[in-house]
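# Dropping a prediction and its sequence here:
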Amino acid sequence: MQFHPTRRTVLALAGATALSLGTPLAAQADRLRLAFIPQENPEKLLGDIEAITGWLAEQIGVPVEGFVTIDHAAAVEALRNGDADISFMGALPFVLAEAEIGAVPLLSEVYRGAPSYTGRIFVRRDSGIRSLADLRGKDIAFADPISESGYLYPLAEFVKAGLIEGPGAAETFFGRVFFAGGYQQAMQAMAEGLVDAAGASQYADLLLTPVQQAEVTWIAESVPIPSHLVIARPGLDAGLQDRFVAAMLQLNAPENRDKLSYLYGPDGYVTADAAAYDGVREMARQSGLLR
């Protein structure tokens, strides 16, 4: 079954960005350009980018520039066009970028002590929704149409439950399907009652306020998903790439760990193992996203 995200309703909800918050620079060999995806509030992310790129520039020895893309697909296009050299990315967009443009995996996140995490379906505690079946005819917000934990894996739980046949049939079950532009935006839409449920990372509730966290719960969880990673465009200067990887691995040192909060808050980074993403490649093939 072929999945066509452009046929779905795409809305910016609860503060989601609809425009890139930075302008990629022309390709230059004497600088490094990083693309960031808006998993959380893009305005906060801009401040984080400014902090981490300054530190990376000191370590690598060349200027480092960062910008926020609209979504995962825009990050892939930035790598394809040479507007970005490196991107922080989820597992699903990585395997698509690998197949389409030969993207190279560099680093994988370690989060809460594990190299994997899950996707969940979140609802408000007072919604009366206790099972996936209770969401029939209800509205749901997902993070991004090519997000693994923010769409494909949570949606697969509805397939396993026999409620839908596949991604292309989602709108036959739900009232409306929205893509909010990031984890935080999808979770805010659910928490504020704009939609009945949200599909996002198992840790996405941490992006809500403490009061909101107490008001939401989850009703389904996916199988483990390999963690987010950092990837490079093909053809990036090998020496520059090696210096970037070395600098990023320095973030694991105790004296540098505070800087991880500027990079989506993982515990640290390890060298990426491409084979660890075979399950994601198979999920993408089953969903019609890969041949």
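Right, received. Where do you want to start?
# okay, CA-based contacts and neighbour counts for the rest of this
Will do.
# Name the nearest residue to the residue nearest the centre of the chain, sequence neighbours excluded.
Ranked by distance to the mean C-alpha position of the chain (CA atoms, centre = their mean), the top residue is Gly90 at 4.4 Å. Counting by CA to CA, 6 or more residues apart in numbering, His228 is the residue found nearest to Gly90 once chain neighbours are left out, at 4.4 Å.
# Surely the one you found touches Ala91?
Yes: using CA atoms under 8 Å, His228 is in contact with Ala91, at 5.5 Å.
# And Ala114, how close does it get to Gly239?
Separation of Ala114 from Gly239 (CA to CA, to the nearest Å) stands at 29 Å.
# These two - which one has more neighbours?
Ala114 (12 against 9; other CA atoms under 10 Å).
# which ones are touching that one?
Counting by CA atoms under 8 Å, 6 or more residues apart in numbering, Ala114 makes contact with nothing.
# In three-state terms, label Leu56 for me.
helix (DSSP: H, G, I helix; E, B strand; the rest coil).
# right, I mislabeled it, should have said Trp218
Quick answer, by three-state DSSP: Trp218 is strand.
# ok, now how distant is it from Pro105?
31 Å.
# want to compare, so here's the second one:
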Amino acid sequence: MMIRRLGPIYLSGLMFLAVGLLASWPGAAGAAEGVAPDGRLRLGIVSPRPTKMIRIMQPLAEYLAKHLATSGIRKGEAVATPSVGSMVSYLRTGKVDVYIDSPFPSVVVAELAGSKILLRRWKGGRPDYHTVFLARRDSGISSLEELRGKMIAFEDPGSTSAYFLPKAVLLRRGLTLAVKKDFNEAVAPGEVGYIFGGDETNILIWTIREKVHVTTVSNDDWENLQENMKKELKVVARTEPVPRHLVSVRGDLPPALQAEIRRVLVGMEHSEEGRRVLKHVQKTDRFDEFPQGAEAQLRPVRDLIKYVRKEVGAL
């Protein structure tokens, strides 16, 4: 046979050619630079309900992996951490590559872990939201300065729109806030007492029933509030708008892969598959770039975060 006649030199050449072909074959490509050796891209969220949030976010992780295959990504995995501190650790050690959260935690994590904020998330037709301060219509309260000696109800200690943002605004105005065990605890004349209601319904009912003087909700919640409750309340003040949610990437992720992640997420709204995944992720409309750049859009958050940084970092 021809191979036998040509001998070992010919066989060596064939082996060299075969190795070259295998190395160039798409399925044999190595993992993307900067991610796990197995080519896994990890999408991180902070949540006290990890099972639920992983179920919500896993389709997005898989979508990213599918559309980043040419960049060496082989699999997508949603990862939930119980705290902001643990997310900082995961980003620093490469256990999370992409991170999605509300603006206050995202900015604190970027400061501590060196993550880079890339995109914003739209929901309900808007890229941002703000806090609305509400009081009973007949309360006589018309400004935030009148809250001294009174009680305010926040929703929960992990909420941007219903805690961090309004609290930071009050502190910036020079008001002193003091947490209380319940709405029966006394509030000193020079302070603003506050308690947590756990959910939007509780804090609104407490305000209507005069258990507290003021409460805070997002503008979305206010606009969608039942009319029979809405007519009992009035808007005392509003905060400036802040981005609803932010997409960050690990700071040491290769720039080329960062650019590809940005491209894939921004392009999701343009395909049926992408829109289906977006809807699954808590009815997301789309992801997009910051029109004036991330720094300009995040300036209101950075200006306020100094008042609540310690609390955000302790989440």
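Nice, thanks for sending it over. From a predicted model like this one, the values you see are computed outputs, not experimental measurements.
# Can you give me the TM-score here?
Put the two chains on top of each other and the TM-score (TM-score structural alignment, normalised by the length of the first structure) is 0.66; 249 aligned residues with a CA RMSD of 3.9 Å.
# before we move on, back to that, quick one, which of Trp218 and Pro105 of the first structure is more surrounded?
Per other CA under 10 Å, whichever of Trp218 of the first structure and Pro105 has more neighbours is Pro105, with 22 against 19.
# what's the counterpart of the more buried one in the second structure?
Taking TM-score structural alignment for the superposition, Pro105 of the first structure sits opposite Ile117 in the second structure.
# check which helix or strand covers that match.
strand 116-123 (DSSP states H and E).
# counting contacts, what elements does that strand pack onto?
For strand 116-123 of the second structure, the packing partners by 3 or more CA pairs under 8 Å, 6 or more residues apart in numbering; DSSP states H and E come out as helix 103-113, strand 245-249, strand 284-288, helix 294-305.
# For the ones you listed, state which one has the densest average packing.
Comparing these by mean neighbour count (mean count of other CA atoms under 10 Å), strand 245-249 ranks first with a mean of 24.
# on that earlier part again, for Gly174 of the second structure, which of the helices and strands packed on strand 116-123 of the second structure is the nearest?
Closest approach to Gly174 of the second structure among those (CA to CA): helix 294-305, 12.8 Å.
# counterpart of Leu251 of the first structure in the second structure?
Correspondence of Leu251 of the first structure to the second structure, assessed by TM-score structural alignment: Met268.
# For its match, which non-adjacent residue is spatially closest?
Counting by CA to CA, 6+ apart, the residue nearest Met268 of the second structure is Gly274, at 4.2 Å.
# Can you tell me how far Pro266 of the first structure is from Arg124 of the first structure?
26 Å.
# Sorry, slip of the keys, the one I care about is Ser222 of the first structure.
Distance from Ser222 of the first structure to Arg124 of the first structure, counting by CA to CA: 19 Å.
# Count the residues that sit near the equivalent of Arg42 of the second structure over in the first structure.
In the first structure, the residue matched to Arg42 of the second structure (TM-score structural alignment) is Arg33. Arg33 of the first structure: 23 surrounding residues under other CA under 10 Å.
# What of Gln250 of the first structure?
Gln250 of the first structure - counted by other CA under 10 Å - has 16 other residues nearby.
# Three-state assignment for it, please.
Applying three-state DSSP: Gln250 of the first structure is helix.
# Spatially nearest residue to the corresponding residue of the first structure for Met151 of the second structure (excluding sequence neighbours)?
Matched across to the first structure, Met151 of the second structure falls on Lys138, judged by TM-score structural alignment. Nearest residue to Lys138 of the first structure in three dimensions, chain neighbours excluded: Gly175, at 4.7 Å (CA to CA, 6+ apart).
# Which residues are in contact with that neighbour?
Arg136, Gly137, Lys138, Asp139, Ile140.
# The fourth one touches Gly199, doesn't it?
This means Asp139 of the first structure. No: under the criterion of CA under 8 Å, Asp139 of the first structure is not in contact with Gly199, lying 11.2 Å apart.
# Same drill for those two, tell me which one is more crowded.
Between Asp139 of the first structure and Gly199, Gly199 has the larger neighbour count (other CA under 10 Å), namely 31 against 19.
# wait, is that one part of a helix?
No: under the criterion used here (three-state DSSP), Gly199 of the first structure is strand, not part of a helix.
# show me the contacts for it.
119-122, 140-143, 149-151, 154-155, 186.
# Pull out the buried positions in stretch 202-209 of the second structure.
For stretch 202-209 of the second structure, burial by neighbour count (16 or more other CA atoms under 10 Å) applies to Ile203, Leu204, Trp206, Thr207, Ile208.
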